[in-house]
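Participant: Sequence and predicted structure below; questions after.
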Amino acid sequence: MIAYLMGVACHFSLDNRVHAYVNAEEKRTGITHAEIETELERRLLEREHMRPLHSNLTCHLKITAQTVRASSRLFDEDPIKVAKAIMSFRTMNRLFINSSERTKRLCCFLLRFTGSYGVIHGMFMRKQPTPGCEAITDHLENEFNEAVPKGAELLSDLLTYLRGKGPMPEIFQGNFNGE
């Protein structure tokens, strides 16, 4: 449970740091929030010499009795729902990242048909980087690199708080948008 909380804290720390910028760039350029984040994911995968369209980013999520039991307790949720949620997350990740261009086009058609295209289409990893996103991705990669040591410090402070030996880190007074 602590490991999960630490993962959420890392995610929160980065989102809190960059979402105001991402939201401003979305307004300025028309490139959606999801497209911007997907391009950062592409960049980070490439930096690690991984192939963005062929990387299984959810292979660590296992549907084991232990995982389901722990997640069920953490979220106070039915274990069957938890198992289905993990399976759904893995499936959606494969769809957004690893699916063929043909499948992505079909999904985008269906998203347009249902009126959900604007919100979701940017989560699909494209063959080529999103045009006009390179400078934004450069900035976000720099922010990511600067956030790593601060995230480590935050995790240490959070663990101290959880052990009852220090205050809650102030950043948690904010939200994922840096407000």
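Facilitator: Happy to help now that I have it.
Participant: CA atoms for contacts and neighbours, from now on please.
Facilitator: OK.
Participant: count of neighbours near F176?
Facilitator: For F176, the count of nearby residues is 16 (other CA atoms under 10 Å).
Participant: Contacts only, for it.
Facilitator: F12, S13, D15, N16, H19 (CA atoms under 8 Å, 6 or more residues apart in numbering).
Participant: Give me the three-state assignment for the last one.
Facilitator: Applying DSSP: H, G, I helix; E, B strand; the rest coil to H19 yields a three-state assignment of helix.
Participant: from memory it sits against E179, does it?
Facilitator: No: applying CA atoms under 8 Å, one finds H19 not in contact with E179, separated by 9.4 Å.
Participant: Settle it for me: which of those two has more neighbours?
Facilitator: Each of H19 and E179 has its neighbours counted (other CA under 10 Å); H19 has more, 19 against 11.
Participant: how about the residue lying closest to the more buried one once chain neighbours are set aside, secondary structure?
Facilitator: Leaving aside its chain neighbours, H19 sits nearest to N177 (4.9 Å; criterion: CA to CA, 6 or more residues apart in numbering). What three-state DSSP gives for N177 is coil.
Participant: Tell me how many other residues surround N177.
Facilitator: Neighbour tally, N177, other CA under 10 Å: 16.
Participant: one more structure, for comparison:
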Amino acid sequence: MPTTYAHWRFGDRCMKKLPGNIYQMILDNRAVFDYGVHGPDIFFYYNCLKKNEVNDFGTRMHEIPFGDTLEQIRPCFQKCDDKKAALSYLLGFTCHFVMDSYCHGYIERKDELSKASHGRIESQFDRYLLIKDGYDPVKKKVTFSLRPDRKMAHVISQLFPVWDEKTIYKTLKDQKFYLNLLKDNSKLKRWILSKGMDKLHVSSFKDLMLTEENDPEVADAMLRLDKLSVNALEHYPKLAKSLIGYLLHGDEPDPYFRNHFCQKEDYKDIPVLPLALERSYRTYRQR
């Protein structure tokens, strides 16, 4: 999964592609949309230093077809107190699905063929986008859009009733806490965090920390993910329209919803190219 800033940025661009009335609805419910763009990832942060049912729920949701998830959500959506807020959340959630489904195959293949881990590729893409947008990747807080409160938790818990509002609220708070903790804005903090991760046997978390310097191992990946994000952005309005039709009217969902958040079966056919060749490589809308 591209990570925190990448997903927020993608969602911010997606919403501007929607019809005026839908765009205004999202503006009126921006805070909950901004949680939607993180999709199932929010569940990863619940007591994230140890495996539990909540973070496992986030993992499992990535591995099943998005359409199956929507099928489970639709009857819950019908019962929501605030359908505009719920729809805004799910439009954000769909942003997450589209971006993940476009990018995960390449990320997984790059992970297999290089020394860069999945997490390293993701965090470096956040760094790449922050710099592209004029921010200092070390100083900029990527949690600026996350404002956990009980209203957000209530909307989300109605869509995922397997978890109560209290659990969702803790999940949202944990997400912001751990993401802020991973900010390596001083060498001392980075050293302390690294030692702590080693002691807790979660050394892989180091790869999620944004760094001052770029990693040349993934320079090619930054270009590819940027191109894939553009393809995903072009595809999103069609999928958003299908989501709305399915939730509100029971229309047949778009066939693309048969995909899941993870890499597709043929991901090993995705070329991983040297930087010089990547510069001229073209990507296309997926099916």
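Facilitator: In hand now; what should we look at? The shown structure was predicted, so the numbers you read here are calculated from the model rather than taken from an experiment.
Participant: Can you pull the TM-score for these?
Facilitator: Laid over one another, the chains give 0.89 as their TM-score (TM-score structural alignment, normalised by the length of structure 1), with 178 aligned residues with a CA RMSD of 1.8 Å.
Participant: Looking at structure 2, name the residue matched to the residue nearest to H19 of structure 1.
Facilitator: If you follow N177 of structure 1 across to structure 2 using TM-score structural alignment, you land on C262.
Participant: so what's the alignment partner in structure 1 of R147 of structure 2 up against?
Facilitator: Mapped onto structure 1 by TM-score structural alignment, R147 of structure 2 lines up with K62. If you count contacts by CA under 8 Å, 6+ apart, K62 of structure 1 has them with I86.
Participant: Which of the helices or strands spans K62 of structure 1?
Facilitator: Using DSSP states H and E, K62 of structure 1 sits in no helix or strand.
Participant: and what of K165 of structure 1?
Facilitator: Per DSSP H and E: K165 of structure 1 is located in neither a helix nor a strand.
Participant: Y169 of structure 2 against R150, yeah?
Facilitator: Yes: using CA under 8 Å, Y169 of structure 2 is in contact with R150, at 6.2 Å.
Participant: For those two, indicate the residue with more neighbours.
Facilitator: Ranked by neighbour count (other CA under 10 Å), Y169 of structure 2 and R150 place Y169 first, with 21 against 15.
Participant: Trace the more buried one over to structure 1, please.
Facilitator: Looks like Y169 of structure 2 aligns to A83 there (TM-score structural alignment).
Participant: Let me see the contact set for that match.
Facilitator: Listed by CA under 8 Å, 6+ apart, the contact set of A83 of structure 1 reads I63, V68.
Participant: and if you look at the one 4 residues further on?
Facilitator: Taking CA under 8 Å, 6+ apart as the criterion, M87 of structure 1 is in contact with I63.
Participant: Could you look up the SS state of E141 of structure 1?
Facilitator: helix.
Participant: Tell me who's in contact with the spatially closest residue to it that is not a sequence neighbour.
Facilitator: Leaving aside its sequence neighbours, E141 of structure 1 sits nearest to L40 (CA to CA, 6+ apart; 6.9 Å). Listed by CA under 8 Å, 6+ apart, the contact set of L40 of structure 1 reads T137, L140, E141.
Participant: circling back to that earlier point, quick one: the helix or strand that contains the match of Y169 of structure 2 to structure 2 mean distance?
Facilitator: Assigned by DSSP H and E, A83 of structure 1 belongs to helix 79-93. Compared with structure 2 after fitting, helix 79-93 of structure 1 deviates on average by 1.6 Å (mean CA distance after the TM-score superposition for structure 1).
Participant: In the very next helix or strand once past that helix, which residues are buried?
Facilitator: Next along the chain after helix 79-93 of structure 1, taking DSSP H and E as the criterion, comes helix 101-114. Along helix 101-114 of structure 1, these residues count as buried under the neighbour rule (16 or more other CA atoms under 10 Å): K104, C107, C108, L111.
Participant: Same question for stretch 85-92 of structure 2.
Facilitator: Neighbour-count burial for stretch 85-92 of structure 2, counted by 16+ other CA under 10 Å, picks out A85, A86, L87, S88, Y89, L90, L91, G92.
Participant: Mind checking which of those are in strands?
Facilitator: The strands, defined by DSSP state E, take in nothing from the buried residues of stretch 85-92 of structure 2.
Participant: now these in JSON lines, with distance to W163 of structure 2?
Facilitator: Below are the buried residues of stretch 85-92 of structure 2 laid out as JSON lines (distance: CA to CA, whole Å):
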{"residue": "A85", "distance to W163 of structure 2": "18"}
{"residue": "A86", "distance to W163 of structure 2": "16"}
{"residue": "L87", "distance to W163 of structure 2": "19"}
{"residue": "S88", "distance to W163 of structure 2": "20"}
{"residue": "Y89", "distance to W163 of structure 2": "16"}
{"residue": "L90", "distance to W163 of structure 2": "17"}
{"residue": "L91", "distance to W163 of structure 2": "21"}
{"residue": "G92", "distance to W163 of structure 2": "20"}
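Participant: Alright, that wraps it up for me.
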